[in-house]
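K.L.:
Structure, please.
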Amino acid sequence: MLLALGGMLMMVLLVLLAFIRPSGSQAKATWIWETSVIEQHPGEVLAFVGKQGVDTLFLQIGGGVGQESYRSFIRAAAQAGIQVHALNGHPDWALREHRNEAAEFLKWVVDYNREAKAEERFAGVQLDVEPYLLERWQKDQKAVVEQWMEGVRFWTEEARYNDLTIGAAVPFWLDQIDHPCEALKLPLGGWMVGQFDYLAIMAYRDAAGRIYDISQRTLNEADRQNKRVWVGVELGESQEGPGISFHAQPLASLNREMKRLEELGRKHGSFAGIAVHSYESWHNKLNGL
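P.N.:
Okay, the predicted model is just below:
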């Protein structure tokens, strides 16, 4: 009984710690890719993200994690004031022949939420579909963009029909691509703002001013459309060269630049906060790993 009581007290303490947020800091989000961590160390995850001011988690679905583990984790997160969005995606999902894979993911979330209690439900879904990683993108970008847009229309309509908030992770440079309809000169980034409930911009640079500069156009468009935008920062080791990630920067530099980015982002009503990529990299950095 004493052991059981001790375990309960420890879990309560961890949940309470999740409410302790940095003074004056805007709420943050982070991506969790190693799904099994919610089974193995749920209290540690919630204590860590709560202390960092996180109120939204983008949680990868998979890894053999059972529905009861999702229910338990989301319930504990809700008690700490943290929302959990179901995350999934693949570059191929943008293509017509793979579109149903995204539809099946959405159906899984809808079915899960229908069977779960209110405090155990996903607050939304996030699609991480990056077709520009496909070889086909280099050969026929226009055709891939058209198929991607068809898929986005289908997925967002399906989500709204089921009263499900839907967002997407997108690169900052989508506004460099025009709508494939030549009669309509609309940047793809602006079109994406209109389709989704929110976007998480992968604005990966290692200085607040540079991150803000490449995010500003999307933030302005989201202001106009009354949508929400998370501005993403990278903490993992990047293969894209210098100037992309905070991986090699000291912790003091990271904290300073994130604070500055929050100040810049607050110019926009659409600014949801900073989304840190990823929980795993963030946890390692703050623990000196």
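
K.L.:
going forward, measure contacts between C-alpha atoms and count neighbours the same way
P.N.:
Noted.

K.L.:
now the helices for this protein?
P.N.:
In the chain, the segments counted as helices under DSSP state H are 2-17, 37-40, 42-51, 67-79, 99-115, 135-139, 141-161, 188-195, 208-225, 251-265, 279-286.

K.L.:
would you turn those into a markdown table with mean neighbour count?
P.N.:
Output for the helices of the chain, formatted as a markdown table (neighbours: other CA atoms under 10 Å):
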| stretch | mean neighbour count |
| --- | --- |
| helix 2-17 | 14 |
| helix 37-40 | 16 |
| helix 42-51 | 21 |
| helix 67-79 | 19 |
| helix 99-115 | 17 |
| helix 135-139 | 12 |
| helix 141-161 | 18 |
| helix 188-195 | 20 |
| helix 208-225 | 19 |
| helix 251-265 | 16 |
| helix 279-286 | 18 |
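
K.L.:
one more, for comparison:
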Amino acid sequence: MPQRASFSVQAADAASAAREASHPPGELAPSKASRRAQLALPAALDRASWRQFVILCPQEEATPVLDTLALEAQPAAAVASRSSRIWERAAWRDDAEGLLAWAGREKIKELFIVVTLDGAQVREPARLAAFVRRAGRAGIAVTAVEGDPHMVLPNHRAATVDRARAYAAYNRAVAPDERLRAMQFDIEPYLLDDDVLAPRDRDHVYLDTARALHEAAAGTPLEFVVPFWWSDKTELLDGLASAADAIAVMDYRTDPEQIVRFAVPFLDWGARYGKRVRIALEAGKVGAEVQRRYVRADDGEAGELLLAELDGARALVLLRAPVKEATLPRYRLSGERTLDGSATSFYGQRDALRKLLPGLERDFSAWPGFAGIALHGWR
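P.N.:
Here you go, the predicted model:
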């Protein structure tokens, strides 16, 4: 380009794009010393609703040659800590020393543990207080975790809310260094059969449960676990913002690009609502899964899968043997493959995960609400 020509690079968020305007972070001026330029995003840009970059040409004739344009994270000064779930109660009740020593070696700064409750009370408050106090001396926070899809059902709500009340009551009764950092609920309503909870009802009963838990938590931080594929559930996530202090995203993938892509919408959500967002990765053993593909059978061709309607709902019927004649649409098996879980879990790839973690933590820390990476099945 001519030596005097400068191209202005600007960025637009949803509001500015609607006005056909943009925010100017700076100019790309020609330089003999370097062909690389780094520009900070403008402070006025709403990063959660970023839409596009705009390049404005100079008045004089010029031709830009753009090789790459990348959005790079500016890491925070302090990287958020790692955490891990411990599903076995005996691990913290009977072997606190071993558990905390393991957490120290693995640089784990928060443990999610399962606590036994009696209704709206912690069963062994003194034992829990002693463990939390001991963990705190080691620089490790403790959060209680709950998980059951049935918690979302209206007829289970009272018992579910009692669990939140139990943790809130425990925190009020103990000394500050014996308090749980938070309570986490991993409900996953989509795991229920359709005849237990209709798909059309899942989102609103989930939000009803979340609001009830928020009220019962009475100020104790409340965190919810959500799957990465909820990223397009805008109404659900917007509603959850009024009940949750934080969310943990089950970003169960091993491909780094997929991990980042699935995490970003939730990190943006956290920035928009001022919420903490934890990104969870799977390291436990995942069983092999057989995936079968069926295609519509032609006339006279046998098929072992029928498409039926039962009480107004569509259902697939798998036959023990293929048939050539049926009044229902039939499908034949066209192929199958076995998925070994390597795409979702780092089981057997722990060294690879250890190498990957610092880079993910550095990049995710560019979002102010990033609360660290949670490792599931790590111990």
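
K.L.:
Quick one: map Glu263 of structure 1 onto structure 2.
P.N.:
By TM-score structural alignment, Glu263 of structure 1 lines up with Arg362 in structure 2.

K.L.:
ok, so what distance separates that match from Leu197 of structure 2?
P.N.:
From Arg362 of structure 2 over to Leu197 of structure 2 the distance is 40 Å, taken as CA to CA, to the nearest Å.

K.L.:
Check Thr209 of structure 2 too.
P.N.:
Distance of Thr209 of structure 2 to Leu197 of structure 2, computed by CA to CA: 14 Å.

K.L.:
State the distance from the counterpart of Val205 of structure 2 in structure 1 to Asn255 of structure 1.
P.N.:
Counting by TM-score structural alignment, Val205 of structure 2 lines up with Gln147 in structure 1. Look at Gln147 of structure 1 and Asn255 of structure 1: by CA to CA, they are 40 Å apart.

K.L.:
And for Gly232 of structure 1?
P.N.:
14 Å.

K.L.:
Mind jotting down where the strands sit in the stretch 201-350 of structure 2?
P.N.:
Assignment of strands within the stretch 201-350 of structure 2 using DSSP state E, counting those that start in this stretch yields the ranges 222-227, 246-250, 276-282, 289-296, 303-310, 313-323, 330-339.

K.L.:
Now tabulate those strands in a markdown table and tack on distance to Ala164 of structure 2 and mean neighbour count.
P.N.:
Shown next, in a markdown table, are the strands of the stretch 201-350 of structure 2 (distance: least, CA to CA, whole Å; neighbours: other CA atoms under 10 Å):
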| stretch | distance to Ala164 of structure 2 | mean neighbour count |
| --- | --- | --- |
| strand 222-227 | 9 | 22 |
| strand 246-250 | 15 | 24 |
| strand 276-282 | 19 | 26 |
| strand 289-296 | 35 | 12 |
| strand 303-310 | 40 | 17 |
| strand 313-323 | 37 | 12 |
| strand 330-339 | 38 | 15 |
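
K.L.:
Kindly present these as a markdown table, with separate columns for distance to Leu128 of structure 2.
P.N.:
Formatted as a markdown table, those follow (distance: least, CA to CA, whole Å):
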| stretch | distance to Leu128 of structure 2 |
| --- | --- |
| strand 222-227 | 19 |
| strand 246-250 | 23 |
| strand 276-282 | 24 |
| strand 289-296 | 39 |
| strand 303-310 | 51 |
| strand 313-323 | 48 |
| strand 330-339 | 40 |
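
K.L.:
So which of those is nearest Phe7 of structure 2?
P.N.:
strand 276-282 (36.9 Å; CA to CA).

K.L.:
circling back: number of residues surrounding the residue nearest to the match of Val205 of structure 2 when sequence neighbours are not counted?
P.N.:
Excluding the flanking residues, the one nearest Gln147 of structure 1 by CA to CA, 6 or more residues apart in numbering is Leu95, at 5.6 Å. Leu95 of structure 1 has 20 neighbouring residues, counting by other CA atoms under 10 Å.

K.L.:
Confirm for me that Leu95 of structure 1 is in contact with Met149.
P.N.:
No: in this structure Leu95 of structure 1 lies outside contact range of Met149 using CA atoms under 8 Å: 9.6 Å.

K.L.:
can you tell me which residues contact Tyr212 of structure 1?
P.N.:
Ala203, Leu261, Leu264, Gly265 (CA atoms under 8 Å, 6 or more residues apart in numbering).

K.L.:
Can you tell me which of these is nearest Gly209 of structure 1?
P.N.:
Distances from Gly209 of structure 1 to the contacts of Tyr212 of structure 1, taken by CA to CA, are shortest for Leu261, at 7.1 Å.

K.L.:
I'd say that closest one and Gly209 touch.
P.N.:
Yes: the criterion here is CA under 8 Å, and Leu261 of structure 1 meets it with Gly209 at 7.1 Å.

K.L.:
measure the nearest residue to Gly190 of structure 1 once chain neighbours are set aside to Glu234 of structure 1 for me?
P.N.:
Leaving aside its sequence neighbours, Gly190 of structure 1 sits nearest to Glu221 (CA to CA, 6+ apart; 6.2 Å). In this view, Glu221 of structure 1 and Glu234 of structure 1 are 23 Å apart by CA to CA.

K.L.:
so where is stretch 227-235 of structure 1 in structure 2?
P.N.:
Under TM-score structural alignment, the match for stretch 227-235 of structure 1 is residues 275-283.

K.L.:
Tell me the gap between that stretch and the middle of its chain.
P.N.:
Centre-to-centre, stretch 275-283 of structure 2 and its host chain are 5 Å apart (CA atoms, centre = their mean, to the nearest Å).

K.L.:
What is the equivalent residue in structure 1 for Gly219 of structure 2?
P.N.:
Counting by TM-score structural alignment, the partner of Gly219 of structure 2 is Asp163.

K.L.:
Its match: neighbour count?
P.N.:
11.

K.L.:
tally of neighbours for the residue lying closest to Gly377 of structure 2 once chain neighbours are set aside?
P.N.:
Using CA to CA, 6+ apart and skipping the chain neighbours, the partner closest in space to Gly377 of structure 2 is Gly284 (4.0 Å). Gly284 of structure 2 is flanked by 18 other residues according to other CA under 10 Å.

K.L.:
any idea which residue sits dead centre in structure 1?
P.N.:
Phe58 (4.6 Å; CA atoms, centre = their mean).

K.L.:
And it? What does it align with in structure 2?
P.N.:
Aligned by TM-score structural alignment, Phe58 of structure 1 pairs with Phe112 of structure 2.

K.L.:
Please list all residues in contact with that match.
P.N.:
Ser83, Ser84, Arg85, Ile86, Trp87, Val142, Thr143, Ala144, Val145.

K.L.:
All set now, cheers.
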